[in-house]
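Engineer: Pasting a predicted model and its sequence here:
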Amino acid sequence: MSDLKVGIVGCAGRMGRMLVKQVTQTEGCSICGGVEQTGSDYLGKDIHGLAGLEPSGITVTDDTTHLFEMADAIIDFTAPATSVAHAKLAAKYQTILVIGTTGIAPEEQAEITESGQKTVIVQGANMSLGVNLLAQLARKVAGILDDEFDIEILEMHHHHKVDAPSGTALLLGKAAAEGRGVDHDAVADRGRDGITGARKRGDIGYAVLRGGNVVGDHTLIFAAENERIELTHKAGDRSIFARGAVRAALWAQGKPAGNYDMMDVLGLEG
């Protein structure tokens, strides 16, 4: 069986370079191309060279359509509007699309979901095995503990991150809400400032920290009178997200068109 031909959009960015390296080092797949925005200083550069690998002769282009035509799978950690456009291209060319983009608005998600009717789209707010296990734990623990236990989520990321709370924090909050059988958006408290009054029972609170080069720290807290349970995941390197994304691309081979997530890829109970 021939290697899965993988293309990387945003291949010159920090995550893009990590993805190039991970694909190259993973059995069963290989890099077929990568794109950057028109006018980028990286156009024409060797894609493997940018990732610190031996040059391969595959250069960065701005022809996204051609990449979707020739690739078996595309991995996308870009921006919400860009991921929507990529989902439409994936649907047109029957290309597997793995999306790790966060901060996607409901109306944008609806467009991505529609594209998933025509091709395989695997989407994850966080691609790491550890975080998805944590989400499963969040769901189970929240289902066991009643609302005498307040749920708070604390997350910290590097100072370049543009969305808050992080997609991973929201993933954990939504998992906890599912465990309790409540509507996440109805109980989410995404920011406190000034005289806010007492905490509302049953809410899921979020606290956000930004600074330095922190890859991603997340702590889920269940706090009651005289006791507290804390579940924490700390990412030390972006390679954990790249490994998960490449695993998702390989898993997606031969799957029927549809919208999948990392729980599907990892075989975890929803």
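Structural biologist: Looks like it arrived, so ask away.
Engineer: C-alpha from now on. contacts and neighbour counts both.
Structural biologist: OK.
Engineer: For the stretch 101-250 of the chain, which segments count as strands?
Structural biologist: 120-123, 150-157, 188-189, 204-210, 216-224, 227-235 (DSSP state E, counting those that start in this stretch).
Engineer: Most distant residue from the centre of this protein?
Structural biologist: What lies farthest from the middle of the chain is N226; by CA atoms, centre = their mean that is 35.4 Å.
Engineer: now the residue nearest to G202 when sequence neighbours are not counted: how far from D193?
Structural biologist: Spatial nearest neighbour of G202, chain neighbours left out: D147 (5.3 Å); criterion: CA to CA, 6 or more residues apart in numbering. For D147, the distance to D193 equals 23 Å [CA to CA, to the nearest Å].
Engineer: repeat for E152
Structural biologist: To D193, E152 is 16 Å away according to CA to CA.
Engineer: Same check on D203?
Structural biologist: D203 is 16 Å from D193, by CA to CA.
Engineer: Name the residue in those two with the higher neighbour count.
Structural biologist: D203 (20 against 5; other CA atoms under 10 Å).
Engineer: In contact with the closest residue to that one other than its chain neighbours: list those residues for me.
Structural biologist: Spatially, and ignoring its direct neighbours in sequence, D203 is nearest to V187 (4.6 Å; CA to CA, 6+ apart). By CA atoms under 8 Å, 6 or more residues apart in numbering, the residues touching V187 are G202, D203, I204.
Engineer: Test my guess that G212 contacts K161.
Structural biologist: No. Counting by CA atoms under 8 Å, G212 stays clear of K161, with 10.6 Å between them.
Engineer: try it against this one:
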Amino acid sequence: MTTPVRVAIAGASGRMGRMLIEAALKDEEVVLAAAFDRAGSPFIGRDAGEFAGVASGVAITDDVHAAVAAADCVIDFTRPEGTLAHLAIARELGKAMVIGTTGFEAAGKAAIADAAQAIPVVFAPNMAVGVNAVFRLLEVAARILDEGYDVEVIEAHHRFKVDAPSGTALRMGEVVARELGRDLETCAIYGREGVTGERKAETIGFSTIRGGDVVGDHTVLFAGIGERIEITHKSGSRMPYALGSMRAARFLRGRSNGLFDMQDVLGLR
């Protein structure tokens, strides 16, 4: 019998943290070893399974070091500054890490890559299996629609999301740009206003919508003359992200180091 992976969930009282805890409690190959939150949170000391209506026997703590020490793998969907602090502790203790946090600057991404030389890390902008299937579909579409089609990425999220465009939208743009032989840093257009002139064929446009409780909608539009091809993924809940994260944690079991993403986890390389 396979030994279950002991996981520690960061941001335990947040929307995604709660979903991760619920997924961990339902996964037979995962054990919820710890759940932690920021100091001063009103949820410190309460049972981590309370949000899911289950008594987990794991109390939410603000002792990050102890929480990470209790686990094999840390799962983190918090904010870049918090994630990097947790990553430093995971590296110190030799623990694996699954990072779903978005909004990292180049220095943060470099820090993750550096840590992955010492510990195994899955770092992906979106852990949902369906979204990662879309990444592969976009590779195929971009190779076929490489001439005469304008590319636009449209994404929508809830009013509480703090970064834009979303990490998933950016990854979609990166996938398409790579297949088209373009550099996203130089060809991306983030929103338009005023007299912008005609659209340049080599650009990839991004449009962002924020409102209500939209979990996450992403569409990549290939607009040609006389036809449009749209590849869309819509999330009805955060559970697909949580379930994918459990797969990522299981994937890291037994690995000593390395930087991976969900394409590796799903065997899509």
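Structural biologist: Sure thing, it's come through. Nothing here was measured: the structure is a model prediction, and the numbers come from that model.
Engineer: Superposed, what's their TM-score?
Structural biologist: The TM-score (TM-score structural alignment, normalised by the length of the second structure) is 0.97; 268 aligned residues with a CA RMSD of 1.0 Å.
Engineer: re the thing from before, which one of the contacts of V187 of the first structure is nearest E108 of the first structure?
Structural biologist: In terms of CA to CA, no member of the contacts of V187 of the first structure lies closer to E108 of the first structure than I204, at 24.3 Å.
Engineer: Which residue, neighbours along the chain excluded, lies closest to A188 of the first structure?
Structural biologist: Spatial nearest neighbour of A188 of the first structure, chain neighbours left out: I204 (4.9 Å); criterion: CA to CA, 6+ apart.
Engineer: The one you found: neighbouring residues, count only.
Structural biologist: I204 of the first structure: 24 neighbours (other CA under 10 Å).
Engineer: just checking, it touches L154?
Structural biologist: No. I204 of the first structure is beyond contact range of L154, at 10.9 Å (criterion: CA under 8 Å).
Engineer: Now for those two: what residues contact both?
Structural biologist: By CA under 8 Å, 6+ apart, no residue touches both I204 of the first structure and L154.
Engineer: And F51 of the second structure, how close does it get to I21 of the second structure?
Structural biologist: Going from F51 of the second structure to I21 of the second structure by CA to CA gives 9 Å.
Engineer: Can you pick out the residue with more neighbours from the two?
Structural biologist: It is I21, of F51 of the second structure and I21, that has more neighbours when counted by other CA under 10 Å, with 28 against 16.
Engineer: In contact with the closest residue to R79 of the second structure other than its chain neighbours, which residues?
Structural biologist: Nearest residue to R79 of the second structure, sequence neighbours excluded (CA to CA, 6+ apart): T101, at 6.0 Å. Taking CA under 8 Å, 6+ apart, we find T101 of the second structure in contact with D76, F77, T78, R79, P80, T83, P125.
Engineer: go with 10 Å
Structural biologist: Applying CA atoms under 10 Å, 6 or more residues apart in numbering, we find T101 of the second structure in contact with 75-84, 123-126, 167.
Engineer: Quick check: buried residues in stretch 249-266 of the second structure?
Structural biologist: For stretch 249-266 of the second structure, a neighbour-count test (16 or more other CA atoms under 10 Å) marks 249-253, 257-263, 265 as buried.
Engineer: Which ones among these lie within strands?
Structural biologist: Taking DSSP state E as the definition of strands, those contribute G258, L259, F260.
Engineer: And the last one? What does it align with in the first structure?
Structural biologist: Residue pairing (TM-score structural alignment): F260 of the second structure is matched to Y260 of the first structure.
Engineer: what about its match, distance to E178 of the first structure?
Structural biologist: On the measure of CA to CA, Y260 of the first structure and E178 of the first structure end up 18 Å apart.
Engineer: Give me the longest helix you can find in the first structure.
Structural biologist: helix 129-144 (DSSP state H).
Engineer: in which helix or strand would I find L19 of the first structure?
Structural biologist: helix 14-25 (DSSP states H and E).
Engineer: sorry, that was for I31 of the first structure
Structural biologist: Assigned by DSSP H and E, I31 of the first structure falls in strand 29-35.
Engineer: Identify the residues contacting the residue nearest to A175 of the first structure when sequence neighbours are not counted.
Structural biologist: Excluding the flanking residues, the one nearest A175 of the first structure by CA to CA, 6+ apart is R139, at 4.8 Å. With contact taken as CA under 10 Å, 6+ apart, R139 of the first structure is in contact with L133, L172, G173, K174, A175, A176, A177, E178, G179, R180, G181, G270.
Engineer: Switch the residues you listed over to CSV; also include neighbour count and distance to H233 of the first structure.
Structural biologist: Below are those laid out as CSV (neighbours: other CA atoms under 10 Å; distance: CA to CA, whole Å):
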residue, neighbour count, distance to H233 of the first structure
L133, 16, 10
L172, 24, 11
G173, 27, 14
K174, 21, 17
A175, 25, 15
A176, 25, 15
A177, 25, 19
E178, 18, 20
G179, 19, 19
R180, 20, 22
G181, 12, 24
G270, 11, 19
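Engineer: Find the pair from those residues with maximum spatial separation.
Structural biologist: Longest span within the contacts of R139 of the first structure, CA to CA: L133 and G181, 19.4 Å.
Engineer: Please identify the most buried of the strands of the stretch 101-250 of the first structure.
Structural biologist: Of the strands of the stretch 101-250 of the first structure, the one with the most neighbours on average (mean count of other CA atoms under 10 Å) is strand 120-123, at a mean of 26.
Engineer: Kindly name the residues of the second structure that line up with that one.
Structural biologist: So strand 120-123 of the first structure sits over residues 120-123 in the second structure, by TM-score structural alignment.
Engineer: The matching stretch against the first structure, how far on average?
Structural biologist: Its match in the first structure and stretch 120-123 of the second structure itself, once the structures are fitted together, sit a mean 0.5 Å apart by mean CA distance after the TM-score superposition for the first structure.
Engineer: Please compute how far that stretch lies from its chain's middle.
Structural biologist: 11 Å (CA atoms, centre = their mean, to the nearest Å).
Engineer: Verify the contact between M263 of the first structure and A125 for me.
Structural biologist: No. Contact criterion CA atoms under 10 Å: M263 of the first structure and A125 do not qualify, at 11.3 Å.
Engineer: Mutual contacts of the two, please.
Structural biologist: N132.
Engineer: Secondary structure of T78 of the second structure: a strand, I assume?
Structural biologist: No. Under DSSP: H, G, I helix; E, B strand; the rest coil, T78 of the second structure falls outside any strand and is assigned coil.
Engineer: That one against G100, yeah?
Structural biologist: Yes. Here T78 of the second structure lies in contact with G100, judged by CA under 10 Å, at a distance of 8.0 Å.
Engineer: what touches both of the two?
Structural biologist: With CA under 10 Å, 6+ apart as the test, T78 of the second structure and G100 both reach M16.
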